[in-house]
Structure formats: structure tokens, C-alpha cells
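Chemist: what's the 3D shape of this:
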Amino acid sequence: MTEIPFRINSRVAVRPASPAPMTITSVDSTAIPNPPNQLGQMTKLIDQNYTDGPSPCQTVIGRVQAVARISAQERREQLVEAAIRVMSSEGLERATTRRIAEEAGTTQGVFHYAFQDKNELLTAVVGAITLEIEKILRRSVDPKQGLAQAINDAILGVWSYVQRDDGLQLMQYELTIFCRRTEGFEWLAEWQYARYAASTLEIFTESLQGQKLNITLPELTNFIVAAVDGLIIQYEVLHDVSRTENDIRNVVTAACALAGISPPKRVTSLL
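Modeler: Okay, the predicted model is just below:
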């Protein structure tokens, strides 16, 4: 039987009132079945005559109990991580629920205990990736160094992330395009982009330190986010690191000139 590719079904997702941090909700752990008492009683009769190590029944029950010991939240996180790995290495079309469950070391049945449907998994994947980029921005920037340095370091932090895994970046573009083309899920692509811009603006605001700018900080942030998006696409097509490094320096210089501030004192090489 041909396996159905990973698709978003026709159920329309509900747009949130405003962009908010994505959270992965838990599932009632009681949904994971435990061996019934009747099964335990039956296996006692079989095990009485099975002396060569654990009996087949004991082995099966042990596996079920091991699954039950993993919380629903942990299982969801495992499946989200597995989905990201599969989508990054094999593409969105090949990321079936069966393939994702296999990558997570579980079954499709457990998958459907953890997630209501594939739409819910997709939303969790987008949320997880977005929050990871926010963490990268935070780790890359020291607000005490001022706005110019924050601009430089934020761009370099994101760029290092892009260079580490081509497949991961391509997967994010696939997800964005997929959401934009799927009725009822356009908001998810908008939410993702809004989160990127909001996180960047928040860090730049902390780095401003009372400096006066020629344009508003949101305008500067939008310019930088759009410029970095263009550089990422260019790199994914050409894979020219030298050209990209030069273009990044030009974007930092242009952003500082637009804002009317001095360029950063430290420019760290990407290599």
C-alpha cells in the first residue's frame, strides 16, 4: 500500500488574537494504555512453564510499561525533534507520520496519542524552530555593547545557524511556503515572521541605550530582517561564503548609516 505523504488536512486552524510564544501542550498521560489485569493473570500461566529467560509475554509487557513511563510531554518533544530531523534531511513530502514515528523510535499509534492530527504537529514544529532562533539571537548579542554591535552580532549569530545545517534552513522555507499555500494556515507563516521581527526588535531596544536614530527602531529592524532573509536565500542558491561575508558587512554598514550611528568597533569573521 502506498503511504500518504505528510499533508495538512482540510481542517481550518484558528488564528490567535496576536502573535504569542508557541507552547507545546501536554496530553493526558492516562491515554497511554497499561497492561490490563486480565493480561497479567494470563501471562502467569504461560510463564510458569517458560524457564529460558524472560517469556515473550514478559518482554511485551515490559515494552508497554516502558512506553507508559515516558510522559506525554516528553513523547511530544521526541516526535517534534524527529519531525525536524526527517523534514530537514528528506524534505516535507517524505515526512509521513510513519516515517516520523520510526525516527522517534515509536509507533504511529503512539504518535496519535501525542498529537490530535498532523496539523498540530506542524504547528509545534514551526513553534520549536522559531523559539530556537530567538535563543540564538539572545546568545549572540550583549545589549551592553550598544546598538551597532547588536546589529552586527545578531546577523552573524543567525548566519552561523544557517551555515551549520542547509537542510534545516530549506525545511523552514518549505514550511513557510506550505503554510502560505494552505487555506486556513496562512496565519502560521505570518506568526513565524512576526516572531522573528519582534524578537529582533526586543533585543535592539535593549541595546539602544538612549541613542537617537534617524529612523524609528521598528523601521530599522524591518530593514535588517528583510536584508538577512535575502542573504539567506542567496547563500542557499550560490553557497558562496566569501560573497556572503562581504554582503553581511555591507548590510551592517548600511543599517548603521540608515540609523545615523557609528559602525560597530568589532566585526567578527564568520569563518
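Chemist: C-alpha only now, for contacts and for neighbours.
Modeler: OK.
Chemist: At which residues are the strands of this structure located?
Modeler: Under the criterion DSSP state E, the chain contains no strands.
Chemist: Nearest the geometric middle of it, what residue?
Modeler: With distances taken as CA atoms, centre = their mean, the residue of the chain nearest its centroid is Ile129 (1.8 Å).
Chemist: now that residue: how far from Thr123?
Modeler: Distance check for Ile129 against Thr123: by CA to CA, to the nearest Å, it reads 10 Å.
Chemist: Next: Val251.
Modeler: Distance, Val251 to Thr123, by CA to CA: 32 Å.
Chemist: right, and Met143 touches Glu206 too?
Modeler: Careful, residue 143 is Pro and not Met. Yes: look at Pro143 against Glu206 with CA atoms under 8 Å: they come within range, at 5.8 Å.
Chemist: neighbour-wise, which of these two wins?
Modeler: Pro143 (18 against 15; other CA atoms under 10 Å).
Chemist: Ignoring the adjacent residues along the chain, who's closest to the more buried one?
Modeler: Computed as CA to CA, 6 or more residues apart in numbering, the closest residue to Pro143 that is not its neighbour in sequence is Ser207, at 4.1 Å.
Chemist: hang on, that neighbour packs against Arg138?
Modeler: No: with contact defined as CA under 8 Å, Ser207 and Arg138 do not form a contacting pair (11.7 Å).
Chemist: And those two? Which one has more around it.
Modeler: Shown here are Ser207 and Arg138; by other CA under 10 Å, Ser207 has more neighbours (21 against 16).
Chemist: and the gap between the nearest residue to Leu231 once chain neighbours are set aside and Glu81?
Modeler: In space, and not counting its chain neighbours, Leu231 is closest to Thr244: 6.9 Å by CA to CA, 6+ apart. For Thr244, the distance to Glu81 equals 29 Å [CA to CA].
Chemist: what about Ala68, neighbour count?
Modeler: 17.
Chemist: Next, find the distance separating it from Gly260.
Modeler: 59 Å.
Chemist: try Leu79
Modeler: Leu79 is 47 Å from Gly260, by CA to CA.
Chemist: Following up with a second sequence; could you model it the same way so I can compare the two?
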Amino acid sequence: MGRIPVEERRRALIAAALRVVASRGLAGASTRAIVTEAGMSLASFHYAFESRDELIEQLIPEVIASEELAILPDPVAGSMVDLLTDGLMGYLDHLRTDPAHEQAMLELTQYALRERPELARRQYEQYARIARVGLELAARHTRQRWSEPIDTVAALLLSLTDGLTLGWLVTRDDETAERVVKAAARIVAGLARPVKRGEGAST
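Modeler: This is a model prediction of the structure:
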């Protein structure tokens, strides 16, 4: 590949690793398989990462960052149901555009639960943070508050998203997935209440 900056090598290896994990599972994601997918040499790999484990740890934040861009609405406009629908539909579009990323994430989550529980916890802490940011943004925009603690609403949203992800990956049924998105948005929006004088816009 010639002489390219370290960060560019790292990005190429991360992208290749995600493709390999999605197609072969984590067990099949050897260093050699990853560099072959990336079109690099083993020497190039070790110039960018100290070990395969270091690379694997970078995969989860990489996928989460791309999901965050897809989910958070910009600009913010519409009712609570509109905002939640837009965010969930953005995630669904992201999933449909690159399902390999989410298949890889499922593999990585199972790996983390078995081998690195703290990595799995950090993964879901990041998911919860993204959900809270979106919910707080929606509440402020619509001048509403959450009738349940925002951590509870965020956990509900994550549970709905997990089900949406697995269901679509198994069935590839776009029509059903879009109906689920709209129903989920209505369910979560049902927990929002108008802000009364002196109250904040989120719980």
C-alpha cells in the first residue's frame, strides 16, 4: 500500500477487521485474515497496532461513533414522536446500509461478555449516553419532561433498538422494521409530559 500515515493505516485495519468479524466471526478474525482483507502486510499491522487485542478493542467505539452520527437528529425539528421516529429511522437506515457493522458488533458483544465484561459495560454505557443525549434534546425542543427517570427511558429505548437490530438482521424485513420504529417512537413519546412552570425539560 506504500507509505501511508499511521492513522490512515489504523482506519483501514479497523474497517477490514469489522468486515472479517462480520463474515467469519471473531474466531476467524486472525491478524493474518485482517491484513489480507486490508491488503496490507503483517509488518504494516504491527506498525499501527501492538496486537490483535488492541485492534479488537477499537472496533466497538468505532461502530458506536458511526451510530451516534446516524441517530442524533440535526437539525432538531418536529413533535416528540417526529424526533424519536427520525432518530430511530436514522439508526435503521444506518443498519440497512451497513449490516456488517452491526453483525460485527453482536460478535464483539458476545466476546466482551465472555472475556472482557468491562468492555461490554463500557459499550452499553456509551449507548445509554447517546440515548440520554437524544432524549434530553427532544425534551428541550418540545418543552416536555420525562415522567420516568431519564435513565429508565434510555434503557427502554436501548431495549427496543436491540430488538429492532436483531429482528431486521434475521428477517431483512424493511416494512416490518419501519412499523416497529413508528410504534417504538409512539411508545417512548407516551412517557413525555408537558413542562409545568418551574420544571426542567427532562427528568
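Chemist: Figure out how far the longest helix along structure 2 is from the centre of its chain.
Modeler: In structure 2, with assignment by DSSP state H, the single longest helix is helix 117-142. Between the mean C-alpha location of helix 117-142 of structure 2 and the chain-wide mean there is a distance of 10 Å, by CA atoms, centre = their mean, to the nearest Å.
Chemist: Repeat that for stretch 5-25 of structure 2.
Modeler: For stretch 5-25 of structure 2, the distance to the chain centre is 17 Å (CA atoms, centre = their mean).
Chemist: Please say which position in structure 1 Pro117 of structure 2 maps to.
Modeler: Per TM-score structural alignment, the equivalent position to Pro117 of structure 2 in structure 1 is Glu186.
Chemist: For the nearest residue to its match once chain neighbours are set aside, grab the count of nearby residues.
Modeler: The shortest distance from Glu186 of structure 1 to any non-neighbouring residue, by CA to CA, 6+ apart, is to Arg180 (4.6 Å). By the criterion of other CA under 10 Å, Arg180 of structure 1 has 16 neighbours.
Chemist: what does the one 5 residues further on give?
Modeler: The burial count assigned to Phe185 of structure 1 is 22, neighbours taken as other CA under 10 Å.
Chemist: ok, it to Asp117 of structure 1 distance?
Modeler: Taking CA to CA, one finds Phe185 of structure 1 at 14 Å from Asp117 of structure 1.
Chemist: What of Lys212 of structure 1?
Modeler: For Lys212 of structure 1, the distance to Asp117 of structure 1 equals 49 Å [CA to CA].
Chemist: When these two are compared, which one has more neighbours?
Modeler: Between Lys212 of structure 1 and Asp117, counted using other CA under 10 Å, the more crowded position is Asp117 (15 against 12).
Chemist: What is the aligned counterpart of the more buried one in structure 2?
Modeler: In structure 2, Asp117 of structure 1 lands on Ser51 (TM-score structural alignment).
Chemist: likewise Ala226 of structure 1?
Modeler: So, by TM-score structural alignment, Ala226 of structure 1 is matched to Ser159.
Chemist: Likewise for Ala95 of structure 1?
Modeler: Using TM-score structural alignment, Ala95 of structure 1 pairs with Ala29 in structure 2.
Chemist: With Arg96 of structure 2 as the reference, measure out to its match.
Modeler: 23 Å.
Chemist: Look at those two and report which has more neighbours.
Modeler: Neighbour count, other CA under 10 Å: between Ala29 of structure 2 and Arg96, Ala29 has more, with 21 against 16.
Chemist: which residues sit in contact with the more buried one?
Modeler: Ala29 of structure 2 sits next to 17, 20-21 when contact means CA atoms under 8 Å, 6 or more residues apart in numbering.
Chemist: Which ones among the residues you listed lie within helices?
Modeler: Judged by DSSP H, these include 17, 20-21 as members of helices.
Chemist: quick one on the thing from earlier: would you format the contacts of Ala29 of structure 2 as JSON lines with distance to Thr85 of structure 2 included?
Modeler: Shown next, in JSON lines, are the contacts of Ala29 of structure 2 (distance: CA to CA, whole Å):
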{"residue": "Ala17", "distance to Thr85 of structure 2": "32"}
{"residue": "Val20", "distance to Thr85 of structure 2": "32"}
{"residue": "Val21", "distance to Thr85 of structure 2": "30"}
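Chemist: Tell me which of the residues you listed you also see in structure 1.
Modeler: For the contacts of Ala29 of structure 2, the contacts that are reproduced in structure 1, applying both residues aligned by TM-score structural alignment, their matches' CA atoms under 8 Å, are 17, 20-21.
Chemist: And Ala257 of structure 1? What does it align with in structure 2?
Modeler: Match for Ala257 of structure 1 (TM-score structural alignment): Gly190.
Chemist: Fine by me, we can end here.
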